[in-house]
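*Asks:* Sequence first, then the predicted structure, then my questions.
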Amino acid sequence: MPGLLSQVEQLLAPARQILTPVLSDPTVLVAWAAVVAVALGVLWWDIRARNEAIPSLMKFVWTLVVLYSGPFGLAIYWYSGRTQISGDSLWRRGLRSTAHCYSGCGAGEVVGFVLLAGVLALDSSLVVTAGTFGFAYLFGYALTVGPLMQEGVGFGEAMFDALYSETPSITVMEVTAIGTDLLLAGEATITEPLFWGALIFSLSVGYLAAFPVNVLLVEFGVKEGMKNPAEMGS
């Protein structure tokens, strides 16, 4: 396994050489924060002016998606999450399903890295990786189990449903996202711009990796892909 990881690291070394200077630049981070703030403003203006019919849970989901991925997240919402979409499709359902998973897992990843690698400054990459995975699964499952229990489903049944439907997506998302973060900023501390730049970048990489998995899960009926927002608007 160490040999395989070393080979992967060597294979991705050119990408790291290109990305690291960009993600380490404080000016880039400040500019990105401004872009994200604008994207969040557009999201909430659209929700309040045109899409109040969207359930509170999805408003929360889309807020986190745009917070993590800025205009990329806003584009996903615009294409798949508004009541004004021209028609639903497998791709839109897959995007919404991935967004739902992304919102919880992303929060877990941020909490894990900031707490373990940042605040506690743990030196063991194994502990940081395992702990961040744990937070990601916990937050991801909670975002599925909680709403199901609110609908009257028992905890055991809700947990089984979450394990069955969310585990493939969470696993692919977090292997990719955490692996990307460690590759780019494995030695960075919380006071370094690279720590935050790599964390932000890794979140979107995780979304892209999990999207085809969610499309397949929706296609084969393992996941429903979230309700068609166009039906709520009507």
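*Replies:* Great, that's in hand. No experiment lies behind these values; they were computed from the predicted model shown.
*Asks:* Please make it C-alpha for all contacts and neighbour counts, starting now.
*Replies:* Noted.
*Asks:* centroid residue for this structure?
*Replies:* Tyr102 (2.9 Å; CA atoms, centre = their mean).
*Asks:* Mind listing what's buried along the one helix or strand Trp32 maps to?
*Replies:* Assigned by DSSP states H and E, Trp32 belongs to helix 26-50. For helix 26-50, a neighbour-count test (16 or more other CA atoms under 10 Å) marks 29, 32, 36-37, 39-40, 43-44, 47 as buried.
*Asks:* is it possible to export the residues you listed to CSV including distance to Ile18?
*Replies:* Shown next, in CSV, are those (distance: CA to CA, whole Å):
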residue, distance to Ile18
Leu29, 16
Trp32, 18
Val36, 23
Ala37, 26
Ala39, 26
Leu40, 28
Leu43, 31
Trp44, 34
Ile47, 37
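*Asks:* right, and the pair among these with maximum separation?
*Replies:* The distance between the two most remote of these (CA to CA) is 26.7 Å, for Leu29 and Ile47.
*Asks:* ok, now how distant is Glu151 from Val145?
*Replies:* Look at Glu151 and Val145: by CA to CA, to the nearest Å, they are 10 Å apart.
*Asks:* So between these two, which is more surrounded?
*Replies:* It is Val145, of Glu151 and Val145, that has more neighbours when counted by other CA atoms under 10 Å, with 22 against 8.
*Asks:* That one contacts Met159, doesn't it?
*Replies:* Yes. Using CA atoms under 8 Å, Val145 makes contact with Met159 at a distance of 5.9 Å.
*Asks:* Share the number of residues neighbouring Leu199, please.
*Replies:* For Leu199, the neighbour count with other CA under 10 Å is 25.
*Asks:* So it: helix, strand or coil?
*Replies:* Secondary structure assignment for Leu199 (DSSP: H, G, I helix; E, B strand; the rest coil): helix.
*Asks:* which ones are touching it?
*Replies:* By CA atoms under 8 Å, 6 or more residues apart in numbering, the contact set of Leu199 is 110, 181.
*Asks:* Below is structure B, check it against A:
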Amino acid sequence: MDHSTHQHHHTGHAAPGGRGPSWRMAAQATLHCLTGCAIGEVLGMVIGTATGLHDAATVALSIALAFVFGYALTMRGVLRAGLAARQALKVALAADTVSIAVMELIDNTVVVSIPGAMDAGLSSALFWGSLAFSLALAFLVTTPLNRWMIGRGKGHAVVHAYH
């Protein structure tokens, strides 16, 4: 990317007053990422809990599905913008990998550390409450990270070129 493109890239995401990307933009990027993560995370936890998988297997399944659904949602948008599948995958990997990894680290650490949450069962308020709390906390932790990355032309900033 040449300097003029790079400069344009940043200014298109700056908050009023040139303070970098806005918190609103970072929150929207994080919410987009959280949507895919949450779909995969919840699906993995439900499948693992319903089938009686060991906690470690349930967490691994949740993480894998969070990445799959997170990347898929980003790819869907850039494929609609006309990118070939291979290029769309590259954009999704660049846009979402760090964000999803941080979210998964936070939300799985929280769920696993809440006593009884992993064994509570699908009909339990403890199970669903801990999962909702963990995803909300992941959002709060990841939003500043996404703001920082967008301000440097990384993360979700790479997707904005295709919207």
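*Replies:* Perfect, thanks for sending it. Computed from a predicted model, the values in this text were never measured in an experiment.
*Asks:* In the second structure, what residue corresponds to the residue nearest to the centre of the first structure?
*Replies:* Alignment note (TM-score structural alignment): Tyr102 of the first structure maps to Leu34 of the second structure.
*Asks:* And Phe155 of the first structure, by the same measure?
*Replies:* Counting by TM-score structural alignment, Phe155 of the first structure lines up with Ala85 in the second structure.
*Asks:* Name the residues of the strand or helix carrying Ala230 of the first structure that are buried.
*Replies:* Using DSSP H and E, Ala230 of the first structure sits within helix 229-233. By 16+ other CA under 10 Å, the buried positions in helix 229-233 of the first structure come out as 229-230.
*Asks:* what about Leu216 of the first structure, neighbour count?
*Replies:* There are 15 residues near Leu216 of the first structure, going by other CA under 10 Å.
*Asks:* For it, what is the corresponding residue in the second structure?
*Replies:* Per TM-score structural alignment, Leu216 of the first structure is aligned with Trp148.
*Asks:* Identify the residue spatially nearest to its match, adjacent ones excluded.
*Replies:* Leaving out its chain neighbours, the residue that sits closest to Trp148 of the second structure by CA to CA, 6 or more residues apart in numbering is Pro21, at 7.9 Å.
*Asks:* Count the neighbours of the one you found for me.
*Replies:* Pro21 of the second structure sits with 24 neighbouring residues when counted by other CA under 10 Å.
*Asks:* Surely it and Arg147 touch.
*Replies:* Yes. If you go by CA under 8 Å, Pro21 of the second structure and Arg147 touch, sitting 6.1 Å apart.
*Asks:* Report the contact partners of the counterpart of Ile178 of the first structure in the second structure.
*Replies:* Aligned by TM-score structural alignment, Ile178 of the first structure pairs with Asn108 of the second structure. Contacts for Asn108 of the second structure (CA under 8 Å, 6+ apart) come out as 59, 134.
*Asks:* Helix or strand: which one has Asn108 of the second structure?
*Replies:* helix 85-113.
*Asks:* Arg92 of the first structure too?
*Replies:* Per DSSP H and E: Arg92 of the first structure is located in helix 90-112.
*Asks:* rewinding a little: can you give me how far the helix holding Asn108 of the second structure is from the chain middle?
*Replies:* Its chain's C-alpha centre and that of helix 85-113 of the second structure lie 5 Å apart, by CA atoms, centre = their mean, to the nearest Å.
*Asks:* Count the neighbours of the nearest residue to the residue nearest to the centre of the first structure once chain neighbours are set aside for me.
*Replies:* Distances taken as CA to CA, 6+ apart put Tyr207 closest to Tyr102 of the first structure, at 6.4 Å, once the chain neighbours are dropped. Using other CA under 10 Å, Tyr207 of the first structure is surrounded by 28 other residues.
*Asks:* Now which residue in the second structure aligns to Tyr207 of the first structure?
*Replies:* Aligned partner of Tyr207 of the first structure by TM-score structural alignment: Phe139.
*Asks:* mean deviation of the helix or strand containing that match from the first structure?
*Replies:* Per DSSP H and E: Phe139 of the second structure is located in helix 125-151. After superposition onto the first structure, the mean distance of helix 125-151 of the second structure to its aligned counterpart is 1.0 Å, using mean CA distance after the TM-score superposition for the first structure.
*Asks:* okay, the angle between that helix and helix 85-113?
*Replies:* If you take axes from the mean of the first three to the mean of the last three CA atoms, to 10 degrees, helix 125-151 of the second structure sits at 140 degrees to helix 85-113.
*Asks:* what's the offset of helix 125-151 of the second structure from the middle of its chain?
*Replies:* Helix 125-151 of the second structure sits 9 Å away from the centroid of its parent chain (CA atoms, centre = their mean).
*Asks:* Name the residues that touch the helix or strand just after it?
*Replies:* Using DSSP H and E, the next helix or strand after helix 125-151 of the second structure towards the C-terminus is helix 157-160. Here helix 157-160 of the second structure makes contact (CA under 8 Å, 6+ apart) with 9, 74, 78, 91-92, 94-95, 149-151.
*Asks:* Go through helix 157-160 of the second structure and flag the buried ones.
*Replies:* Going by neighbour count (16+ other CA under 10 Å), the buried part of helix 157-160 of the second structure is 157-160.
*Asks:* same check, this time on stretch 185-203 of the first structure
*Replies:* Across stretch 185-203 of the first structure, burial judged by 16+ other CA under 10 Å covers 185-186, 188-190, 193-203.
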